[in-house]
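*Asks:* build me a model from this:
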Amino acid sequence: MSAVQLGGTAIDTSIHKIGLGLMTLTWGPDASDERSFGIIKTAIELTPPDQKLFLNSAEFYGEDRDVANLEMLSRFFAKFPELADRTFLSVKGTMSAAPEAIIRSVTKCLNALKGHKKIDLFQCCRVDPTIPVESAIKTLANLIKEGKFDHIGLSECSAGTLRRANAVHPITAVEIEISPFSYEDETRAVISASQELNVTVIAYSPLGHGFLTGKFNKEDLGARDIRRNLARFQDDAMAHNQKIVDILAAAADARSITAGQLCIAWVAALGSNIVPLPGTTKVDRLRENMKAIDLVLTFDDLSQLTEALAKIEVRGGRYFDRSGELLWG
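*Replies:* Coordinates of the predicted model:
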């Protein structure tokens, strides 16, 4: 099935089973409206008319200007206003849960959009370890009452934090990293809690930041590409983790699909409420990613692949080789 009914306060909204992460569209020397508009417009065209395309943006998705991504979206919807209602826009903002910081972040994001597209869902980019999550949710709920946005999400939260937050106000979606590269015990716990609470899971980096496609070449990364600094992209870790890529490549070849499509299909098969969120800067790769919705993995397929992957321990942390309080907050 290509449709997912959102959870929380958005249960009447149907989104496509595959969303679109926007970060890379305003990152790097080749960023341009022409490229970004083509990606977004094509993704909307590939989304059935009775569903919305889940778009994921943030206050800080810009290499040189922190609201560059939102300003790009403002220009896109100013040019194509008829497409605004075809999308569901999720925006990440401040990490601080202080009321004044949240209000300032939401205001900044709204100003960048200039009224050309509403914020459907807002979430703090991480769980603030210094302020109870209940306080953050109360602030966000008050902003909903003021008409600033419609729904509340969480990013990089633990299962326990999700339960605490949802007890204050229904949570529509949680955004966590899920891929054959990132399927930890807490990942499973968050998925389980989300299914119990009727919360949608937005699975970012389903392709392992591109590494799991088998087409990744570190030498092609720009000097400022964040992946150069990630623990799993250091030479020794990459050499070890190539074993995971090899398993995926063999399984994909056996099905006459790409490894990237297999990763997206694997993530999607983990639950009916899970929405893979790949990002790309290339239209042909976008079309390839979106076609993954047509793939069917049986329970046996999923179990066999998961079992094979579990035999190889991933080397390197998800970010800078430390978990810290900002992961699984």
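
*Asks:* CA only for contacts and neighbour counts going forward, please
*Replies:* Noted.

*Asks:* residues contacting the spatially most central residue of the chain?
*Replies:* Nearest to the centroid of the C-alpha atoms of the chain, with distances taken as C-alpha atoms, centre = their mean, sits Y204, at 3.1 Å. Each residue near Y204 by C-alpha atoms under 8 Å, 6 or more residues apart in numbering is listed here: 21, 175-178, 276-278.

*Asks:* with S135 instead?
*Replies:* Applying C-alpha under 8 Å, 6+ apart as the definition, the contact partners of S135 turn out to be A97.

*Asks:* buried stuff in the helix or strand where it lies?
*Replies:* According to DSSP states H and E, S135 maps onto helix 133-145. For helix 133-145, burial by neighbour count (16 or more other C-alpha atoms under 10 Å) applies to 133-134, 136-137, 139-141, 143-144.

*Asks:* any idea which of those residues is closest to S57?
*Replies:* Each of the buried residues of helix 133-145 was checked against S57 using C-alpha to C-alpha; the closest is L140, at 17.6 Å.

*Asks:* contacting residues around the nearest residue to the closest one once chain neighbours are set aside?
*Replies:* Counting by C-alpha to C-alpha, 6 or more residues apart in numbering, I152 is the residue found nearest to L140 once chain neighbours are left out, at 7.0 Å. I152 is in contact with 121-123, 137, 140-141, 170-173, counting by C-alpha under 8 Å, 6+ apart.

*Asks:* and this one, so I can compare the two:
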Amino acid sequence: MSVTIVNRKVGPIGFGLMGLTWRANPTPYDEAVKVMKRTLELGVNFWIAGEFYGPPHANSLQLLEYYFTKYPEDSEKVVLSVKGGMGPNGHDGSPGGIRASVDNCLRLLNGKVFISVFEPARVDPNTPIETTIATLAEYVKAGKIGGTGVSECSAQTIRRSHAVYPIAAAEVELSLFLTDPCVAKTCAELGIPLVVYSPLSRGCLTGQLRTLDDLPVDDNRRNFLRFQPDMFDLNLKLVQQQKKGVSLPQTTISWVPAQSKAPGALHIVPIPGCITIARVEENLTPVSLDDEDLEKIAAVLKEIPVHRDRYGGALAKLMNL
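*Replies:* Got it, this is the predicted structure:
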């Protein structure tokens, strides 16, 4: 089922670019381009990038500029969403901070592809969301970006944002480990598509991680609460019970848009990321889940509750503002 975002049709699954550049050993551009090209060949035309997905000199925007220099004919095929709004001191939703971020993204893309949606990565607690959205609306009205989105915020903030200017998309985390985002009802009511990151719960729902020892000692995921030793094995029980005649990632990712089946439900687009063509071909191939499949999954979720919150420390303070 396709979804409309800023008057453009996007497929049931999108593609997150973060992993290609935001890692200790980023994917070489020529290899990354092959992965990106394959997503389009599979009909996956909704791409999500970030101004901070990598260092300032080599983030996903430079990768996109490289890609569309090589394949300029693809620029009209892609619906691009960009996350930004990060200043020197953290999340900055002030007029000056937002303008600096959008202008920098436009500069790095060098006119090679249009930004269909620009979204602040988090709500700036020091700036009213109305001020942030009003500033972005100026760019939309000037034709410099297609629309404005929001990310990881409360239902109330979505309402306040939408009252200033129509919100094109709201990005949240949703997976079998997080089945009920608090903004779902509000987004359905307002007709705002839900863009879902981490549908594989940062790799925990791939079936590849059997113990905490499967994560390298320097892997950032060890800092997340659901990957702590006392909860890892319990969460893994959920993984072990997901069985179908397809791969676990395909089932898990396809479960996300299947939540749109209910009457009055959301338009939902998961955006898994991957760094190899083989993983693209696996993850981005939609699987049809019938009512029986969904009922079985729901029964497992009811039997084995997921433990621990998603974030701790400073990141937790920026959630649901």
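
*Asks:* distance between stretch 309-319 of the first structure and the chain's centre?
*Replies:* Offset of stretch 309-319 of the first structure from its chain centre (C-alpha atoms, centre = their mean, to the nearest Å): 20 Å.

*Asks:* ditto for stretch 132-150 of the second structure
*Replies:* Distance, stretch centre to chain centre, for stretch 132-150 of the second structure: 19 Å (C-alpha atoms, centre = their mean).

*Asks:* what range in the first structure does it sit on?
*Replies:* Against the first structure, the aligned range for stretch 132-150 of the second structure is residues 136-154 (TM-score structural alignment).

*Asks:* could I get the full set of helices for the first structure?
*Replies:* Remark: helices assigned in the first structure by DSSP state H are 33-45, 68-79, 99-113, 133-145, 159-168, 185-197, 235-254, 259-268, 283-290, 299-310.

*Asks:* list the buried ones in the second one?
*Replies:* Using 16+ other C-alpha under 10 Å as the burial criterion, the residues of helix 68-79 of the first structure that qualify are 68-78.

*Asks:* same question, stretch 318-329 of the first structure
*Replies:* Along stretch 318-329 of the first structure, the positions that meet the burial threshold by neighbour count (16+ other C-alpha under 10 Å) are 318, 326-329.

*Asks:* redo the residues you listed as TSV? Include distance to V127 of the first structure.
*Replies:* Supplementary listing: these in TSV, determined by distance: C-alpha to C-alpha, whole Å:
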residue	distance to V127 of the first structure
R318	17
L326	7
L327	8
W328	8
G329	5
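
*Asks:* contact partners for the aligned residue in the first structure for G207 of the second structure?
*Replies:* Residue-level alignment of G207 of the second structure against the first structure, with TM-score structural alignment as criterion, gives G214. Contacts for G214 of the first structure (C-alpha under 8 Å, 6+ apart) come out as 245-246, 249, 259-260.

*Asks:* got it, and K114 of the first structure?
*Replies:* Contacts for K114 of the first structure (C-alpha under 8 Å, 6+ apart) come out as S74.

*Asks:* alignment lookup: it to the second structure.
*Replies:* Under the alignment (TM-score structural alignment), K114 of the first structure maps onto N110.

*Asks:* which residues touch stretch 20-36 of the first structure?
*Replies:* For stretch 20-36 of the first structure, the surrounding residues in contact (C-alpha under 8 Å, 6+ apart) are 43, 53-58, 61-63, 68-69, 72, 76, 204, 222, 224-225, 277-281.

*Asks:* from these, list the buried ones, please.
*Replies:* Buried residues within the contacts of stretch 20-36 of the first structure, defined by neighbour count using 16+ other C-alpha under 10 Å: 43, 53-58, 61-63, 68-69, 72, 76, 204, 277-281.

*Asks:* ok, C263 of the first structure touching P206?
*Replies:* Yes: applying C-alpha atoms under 8 Å as the test, C263 of the first structure and P206 come out as touching, 6.3 Å apart.

*Asks:* looking at those two, which has the bigger crowd around it?
*Replies:* For C263 of the first structure versus P206, neighbours defined as other C-alpha atoms under 10 Å are more numerous around P206 (31 against 27).

*Asks:* gap between the closest residue to that one other than its chain neighbours and N166 of the first structure?
*Replies:* In space, P206 of the first structure comes closest to S179 once its chain neighbours are excluded; the distance is 4.4 Å by C-alpha to C-alpha, 6+ apart. Taking C-alpha to C-alpha, to the nearest Å as the measure, S179 of the first structure and N166 of the first structure are separated by 25 Å.

*Asks:* distance between the ends of stretch 270-284 of the first structure?
*Replies:* Across its full length, stretch 270-284 of the first structure reaches 26 Å between end residues, using C-alpha to C-alpha.

*Asks:* could you check how far the aligned residue in the first structure for L64 of the second structure is from S36 of the first structure?
*Replies:* Structural alignment (TM-score structural alignment) places L64 of the second structure against L73 in the first structure. Summarising the geometry, the distance separating L73 of the first structure from S36 of the first structure, computed by C-alpha to C-alpha, is 9 Å.
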